[in-house]
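Q: Sequence and computational prediction follow.
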Amino acid sequence: MQWKGIGAAPGYAIGPAFLLLEEKIEVQKRTIPQAEIEREVKRFSDHTSLAIEELEALRESTRQKMGEKQAEIFSAHILLLQDPEFIGAIEAKIRTEAVNAEAALQEVADSFIALFDSMDDEYMRERAADIRDIRNRLLRKLTGAKTASLDDFNEPVILLAHDLTPSDTAQLDRSKVSAFATDIGGRTSHSAIMARSMDIPAVVGLKEITANVKPGDILILDGSEGLVYVNPSPDLVAAYKAKAERESAQKVLLQQLKDEPSVTADGARVELVANIGNPQDAVLAKEYGAEGVGLYRTEFLYMGRSALPTEDEQFQAYKAVAETFGGTQPVVIRTLDIGGDKELPYLNLPKEMNPFLGYRAIRLCLDRTEMFKTQLRAILRASAFGNIKMMYPMISSLHELRQANQLLAEVKEELAREGIAYNPTMEVGIMIEIPSAAMIADQLVKEVDFFSIGTNDLIQYTIAVDRMNEKISHLYQPFHPAVLRLIQHVIQAAHSAGKWVGMCGEMAGNLTAIPLLLGMGLDEFSMSASSILRARHLVKQLDKGRMKEIARHVMTLDSSEAIVAYLQEHVMDKL
């Protein structure tokens, strides 16, 4: 039996299944007598303090075992448990509704979880797992519920669970757990990020695997391809043992590339940079060998709070990322990309029939100019501390670009009058993620310093395929000839004007796509941090001159299937 999910952490494992099935914590909502309300608030406060103590111990043990970057996940959990807005909302519910602490906690936490789960951005949706982790920790404290232990394994196993929280993942003993698989989750969840840093192969998003595997079943887990085999044949086991040996040898080779430049076999230089969501991600990216940041998703700063982040909060976050990369390597900050599909209560956004094409991203920012100018000020201030570049999302016309640049000019004048330092020559670019922008790239390029192609949206808008809809996900094809023609047009338009072009969609980290994009002339590839070294290893084997010939031939092919087959036969199979 074979199960297909999402490869969250590369690598292979073979071993018996261990099911970690935690019982759902049942919460009964009770009315509290008025005389006991303050006692109930204190009970909640006391258990919150105990949870913080637990997290502080877990943070320290994680720091010792895995390093500072992973430990910072628990710092974020601690901050949330100390956040007067989050904790205050729970205490206020206890007082105003006279309900027990468990019910108040669950209702408030679940509203945060629903907020994150509703967002289009996968990175933001995965933050819901952190809130669940905190909620469950507090509920166990308040109810006295027990959780299944991860410490009672007699041999290395492949752990199966509906989901694994960051706390669960941090406590995995690598000598006892060779890999894990979950029903839900994505590549950007903290547990997936931690699995990659701990070198534990992982597959997530398997839907119902825990209901279809028995304890002790022999599994093969392929974290590279997102596959799990249940009770495989001896021949398949032998084949995967050979793969695991090759993988081990390649890891040694990849680590040697961490500090090397990304140069092709014929001497062409490209940039391999990372997509991040916060300053902690930047630290992780740097350790993975990223040469900078190609996409800083600033939405993270706006999530999980009851009011807009201040200018100084944003400034400190942007400055921290610039300093992580030494003040010289590029950090491309995308302005706020949020809207109707991301329901931030304090923005009072209208409900929309089609939020993906609605009031969002640059459209929202050009309408709410004070909010936008606050972010522009923060980015400009941070530009004095590093090689910061900025780009606008979801540009569809010259008019929008000119409006945004006019606001940027106003902010520059304000900062100059106030005597606040910034880089007056900071590069400003746009995301090319709407077909209309791709088609007028030759016009847009005259008023920007660079393009960054956002293939995740460009593909779905070009082919009219909702990439989140499982029923039609097979139609979402990065190698569709129409998509490739738009990408080629954008690169040619930029290079004709002497401007550089990057790509920050998932396609940039696709090993089959990299040779083609290199041949098309793409200058910068921005991807998940864990993909950097594999991409660098591939780039060093490629001859850019030959890849240009490959790209020319690919553009004559008429289907994505033919294109992928050609790239596999004429490039990948020859490496």
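A: Thanks, I have it. Numbers count the residues shown, from 1 in each chain.

Q: make it CA atoms for all contacts and neighbour counts henceforth
A: OK.

Q: Now do the contacts for residue 521.
A: 491, 548 (CA atoms under 8 Å, 6 or more residues apart in numbering).

Q: Relative to residue 210, how far out is it?
A: 45 Å (CA to CA, to the nearest Å).

Q: contacts for whichever strand or helix holds residue 516?
A: Residue 516 belongs to helix 513-520 when elements are defined using DSSP states H and E. Here helix 513-520 makes contact (CA under 8 Å, 6+ apart) with 488, 491, 507-508, 535, 539, 542, 544-551, 567, 571.

Q: State the next helix or strand along the chain beyond that helix.
A: Moving toward the C-terminus from helix 513-520, the next element (DSSP H and E) is strand 524-527.

Q: what about residue 264, distance to residue 286?
A: Using CA to CA, which is the criterion applied here, residue 264 is 21 Å from residue 286.

Q: got a list of what residue 381 touches?
A: Per CA under 8 Å, 6+ apart, neighbours of residue 381: 315, 420, 421, 422, 423.

Q: Could you dump the residues you listed into CSV with neighbour count, distance to residue 442 and secondary structure added?
A: Output for the contacts of residue 381, formatted as CSV (neighbours: other CA atoms under 10 Å; distance: CA to CA, whole Å; DSSP: H, G, I helix; E, B strand; the rest coil):
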residue, neighbour count, distance to residue 442, secondary structure
315, 20, 33, helix
420, 13, 35, coil
421, 15, 33, coil
422, 19, 29, coil
423, 18, 27, coil
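
Q: nearest residue to residue 18 other than its sequence neighbours?
A: In space, and not counting its chain neighbours, residue 18 is closest to residue 159: 4.9 Å by CA to CA, 6 or more residues apart in numbering.

Q: check contacts around that neighbour.
A: 17, 18, 19, 20, 177, 178, 179, 180, 181.

Q: before we move on, what about residue 240?
A: 12, 220.

Q: The one 3 residues further on now?
A: With CA under 8 Å, 6+ apart as the criterion, the residues that contact residue 243 are residue 12.

Q: how near is it to residue 227?
A: Here the criterion is CA to CA. By it, residue 243 lies 14 Å from residue 227.

Q: let's bring in a second model and compare:
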Amino acid sequence: MAQNKEDHLNLLCDLGDLAALFTGSQDIESFLQLTVELVARHLKADVCSIYLYDISTKELVLQSTIGLNPSAVRNIRMKPGEGLVGNTFEQMKPVREAYASTNPMFKYFKEADEDRFESFLAVPIQRGVQKIGVLVVQHEKHDYFTATDVMALRASASQLASAVENARLLIDLYQMSEKNHENQAAESLNFIKGESASGGYAFAASAIFKKSHGRLISDPYDLNKTYTINDFYKAVKRTSEQLMDLQSRLAQRLPESASLIFSAHFLILKDPKYINKIAEQIKEGVSPPDAVRSVTKHYIEIFSFSPHAYIREKASDMEDLGGRILKNIFRTGLEESFLSEHRIVIAGELYPSEILKMASEDVKGIILVKGGITSHVSILARSMQIPLVIADRAELLNLPEDTPILLDAEIGNIYVNPSEAIINQFEEQRKVRETTAGLAEMNPETRTKDGVRVHLFANINLLSELSTARDLKAEGIGLYRTEFPFLIRSAFPSEEEQYLIFKRLFDEMAGLEVTIRTLDVGGDKALAYADATSGANPQMGFRSIRFCLHHRSIFEQHIRAILRAAADFEKLRIMFPLISSLDEFLEARQSVKDCITALEHENLAHHLKPEIGMMIEVPSVVEIMDGFARESDFFSVGTNDFVQYTLAVDRTNEKVADYYRPYHPSVLRGLARIVKSANDNCKDISICGEMAHEPEYIPFLIGIGVRAISVDPRFLPLVQKIISSLSITQAAKHAGELLSVETLKDARNLIQAGII
């Protein structure tokens, strides 16, 4: 049995290195073949097969196998619900049979030569709500597979789901029907005042990022140069090598990217149909750049016209890959960098996954010509320590490539073609920063001037921030945002992938308290592959806990991963976002209890009794706080959403930004009532939104009774310094004065005056 467990662990370790499977294969078919061989070897199975769902024919197709007759590949097909494999797919549940042929659902395929394989185990391959296919193992021995094998195979299917999904998309591509330059006008710009979204400084050449799924990068080089088919093949090889290097660098910088960010790129490069179509056009006399454009556009059109949103999203990957190949053709024999590497990128808008690709290329800074500073792209840039400035100047997108730009993201200044004097001034500032670099000193405990204890916690977006939180002596994690592993992927991360991320979180924060906020997507945290983005007003739409309670399987995988990862962790807190009613909270809490019961039944190690709390972000909570206080173990106020929902102001909409006023009397009074109710009921309450680190609001928060604050790690020294300068008497008096006023003008004047 010990050997069996070791084999299963080795299997998961091997599957975790998906890059090796990609790079070790010649094409899509060989990748799938390597996969079945790996699984069969570790489970000591006579047969391993992968069945993929064909969207066009609505059939499961045997796509790869070891142990069955090779001629059966792509010839065995069945409908969902048909046979044991079809039943596994339809029910999305494992099927284990000691004597497969005796099951009334068993379907015999003569061409498979599977008569002698009686032991049967099948598990579904699924990414979130998307059904992909079925992974099957078989053995001659009766009753060969155990419950442990079921869990191991399910984990394997989860690990492989993203890569197998991309393989299936490319296979489906050939069965879809065929569907039927750049303007450059640079305007002279010198100095632009923008808004800082992520601090830092950068001086580099510009790179313009434009989304255009129907148009590829045009040739910026010598149009008279002749390129050969060898130049094309060299460009493909160089592109593959560059992608592997980028993925490796990103994995080191961002542990959350356990799945390959560039998985679709790798599979397309391995696809002989894509490569051969381009080669055929070149042999017919088409120039290599034009051939790459033609075939890539064809793929983009097919992806773009798909009825499935997650397939349409692949058009972006396709364009990115085509652009990389073209750049490598144009730069044949050159050693210089390309794309966004070492550049300042100017973009109209960016998805979180695109920020990650830029981070992998060591982008020096980003300028967004639209967006809100509270958006999750901004949060991600701060977490990755990429300077980011938002400037409402669309003409920046018309700057020529490689324009020198100096970016002062500390205050939001953009210098285009900066003078020698400005560059020298910037260099002097850089030298001063390097000389004074280092973490600010903090005391292990935070106390007011009169000795009252206030607990300081860290908000964490990415695992890379944990070391800073520890170095700054944070007392734990007051808010771990779980949505980032979802935002940076092109499909839902599996339970196993989430488990690995959470396990590292708990291992690194051993002995401290960790509060995990469950999945909070939708609104300004849209997932391209989910249905949480619909509606004219997504901030008020199908998001956060509403999305999770609707998609129970996704929510339960999420909760299970948290509980399993925290099996040996003491101080676990789980809180739900955007709770608007007591019924909603009780339903979400019951889901956690159900997951604990299921894990006990499966005999899987897990945390037995986490504290369960909620975010306070919706005004409907204020009037029934006492009811929540009886049921919830703790509270955390997300002031960003609480302000926007109280004032009916979309905090990501720059047109109404001036109406987003945390000092509004209704906001302040609402916060005071929430904190009083929690304190009266002896329930912990913390503040974790932007107000928690803004110096003008900290005296008010302390004055109304807040004794726990959670902020981004970089703000911890500042917050401690402000709190240590306050006395409770002063803070309470200041809060009382603010709560007595009724106009915005009076509240603003008191806030600005501070404590005198």
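A: Nice, thanks for sending it over. The structure displayed is predicted, hence computed values, not measured ones.

Q: Skipping its backbone neighbours, what lies nearest residue 278 of structure 1 in space?
A: residue 300 (6.8 Å).

Q: Enumerate every residue touching the aligned partner of residue 357 of structure 1 in structure 2.
A: In structure 2, the residue paired with residue 357 of structure 1 is residue 540, using TM-score structural alignment. The contact partners of residue 540 of structure 2, taken as CA under 8 Å, 6+ apart, are residue 523.

Q: now the one 3 residues further on
A: When contacts are counted by CA under 8 Å, 6+ apart, residue 543 of structure 2 is found next to 520, 521, 522, 523, 532, 533.

Q: try 6 Å this time
A: 521, 522, 532 (CA atoms under 6 Å, 6 or more residues apart in numbering).

Q: Name the helix or strand for the last one, please.
A: In the assignment (DSSP H and E), residue 532 of structure 2 maps to no helix and no strand.

Q: same check, this time on the one 4 residues further on
A: Assigned by DSSP H and E, residue 536 of structure 2 belongs to neither a helix nor a strand.

Q: What does residue 549 of structure 2 correspond to in structure 1?
A: In structure 1, residue 549 of structure 2 lands on residue 366 (TM-score structural alignment).

Q: what number of residues lie near residue 276 of structure 2?
A: Neighbourhood size, residue 276 of structure 2 [other CA atoms under 10 Å]: 12.

Q: my read is it is in a helix, agree?
A: Yes. Assessed by DSSP: H, G, I helix; E, B strand; the rest coil, residue 276 of structure 2 belongs to a helix.

Q: mind checking how far it is from residue 229 of structure 2?
A: Taking CA to CA, one finds residue 276 of structure 2 at 11 Å from residue 229 of structure 2.

Q: now the longest helix along structure 2: which residue numbers in structure 1?
A: If you go by DSSP state H, structure 2 has its longest helix at helix 147-173. The aligned range for helix 147-173 of structure 2 in structure 1 is empty, by TM-score structural alignment.

Q: Using the alignment, find which of the contacts of residue 543 of structure 2 stay in contact in structure 1.
A: Retained in structure 1 (both residues aligned by TM-score structural alignment, their matches' CA atoms under 6 Å) from these: 521, 522.

Q: Throw the contacts of residue 543 of structure 2 into JSON lines and include distance to residue 332 of structure 2 and neighbour count, thanks.
A: Shown next, in JSON lines, are the contacts of residue 543 of structure 2 (distance: CA to CA, whole Å; neighbours: other CA atoms under 10 Å):
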{"residue": "521", "distance to residue 332 of structure 2": "43", "neighbour count": "25"}
{"residue": "522", "distance to residue 332 of structure 2": "43", "neighbour count": "25"}
{"residue": "532", "distance to residue 332 of structure 2": "43", "neighbour count": "21"}
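
Q: got a list of what residue 446 of structure 2 touches?
A: residue 454.

Q: Could you rerun that using 10 Å?
A: 452, 453, 454, 455, 456, 474, 475, 719, 720, 721, 723, 724 (CA atoms under 10 Å, 6 or more residues apart in numbering).

Q: In ChimeraX, how would I select the buried members of those residues?
A: ChimeraX command restricting those to the buried ones, with burial defined by 16 or more other CA atoms under 10 Å:
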select :454,455,456,474,475,719,720,721,723,724
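
Q: And the furthest pair within the contacts of residue 446 of structure 2?
A: The largest separation in the contacts of residue 446 of structure 2, counting by CA to CA, is between 452 and 474 at 17.4 Å.

Q: Between residue 276 and residue 229 of structure 2, which contacts overlap?
A: Counting by CA under 10 Å, 6+ apart, the residues touching both residue 276 of structure 2 and residue 229 are residue 282.

Q: Buried residues, stretch 578-587 of structure 2. List them.
A: 578, 579, 580, 582, 584, 585.

Q: Just to be sure, which of these are found in helices?
A: Per DSSP H, the buried residues of stretch 578-587 of structure 2 map to helices at 582, 584, 585.

Q: What residue in structure 1 is paired with the second one?
A: In structure 1, the residue matched to residue 584 of structure 2 (TM-score structural alignment) is residue 400.

Q: Quick check: that match touching residue 362?
A: Yes. Counting by CA atoms under 10 Å, residue 400 of structure 1 does reach residue 362; the two are 7.7 Å apart.

Q: shared neighbours of the two, which are they?
A: Common neighbours of residue 400 of structure 1 and residue 362 (CA under 10 Å, 6+ apart) are 392, 394.

Q: roughly how far apart are the equivalent of residue 333 of structure 1 over in structure 2 and residue 536 of structure 2?
A: Here residue 333 of structure 1 is matched to residue 516 in structure 2, going by TM-score structural alignment. Residue 516 of structure 2 is 30 Å from residue 536 of structure 2, where distance means CA to CA.
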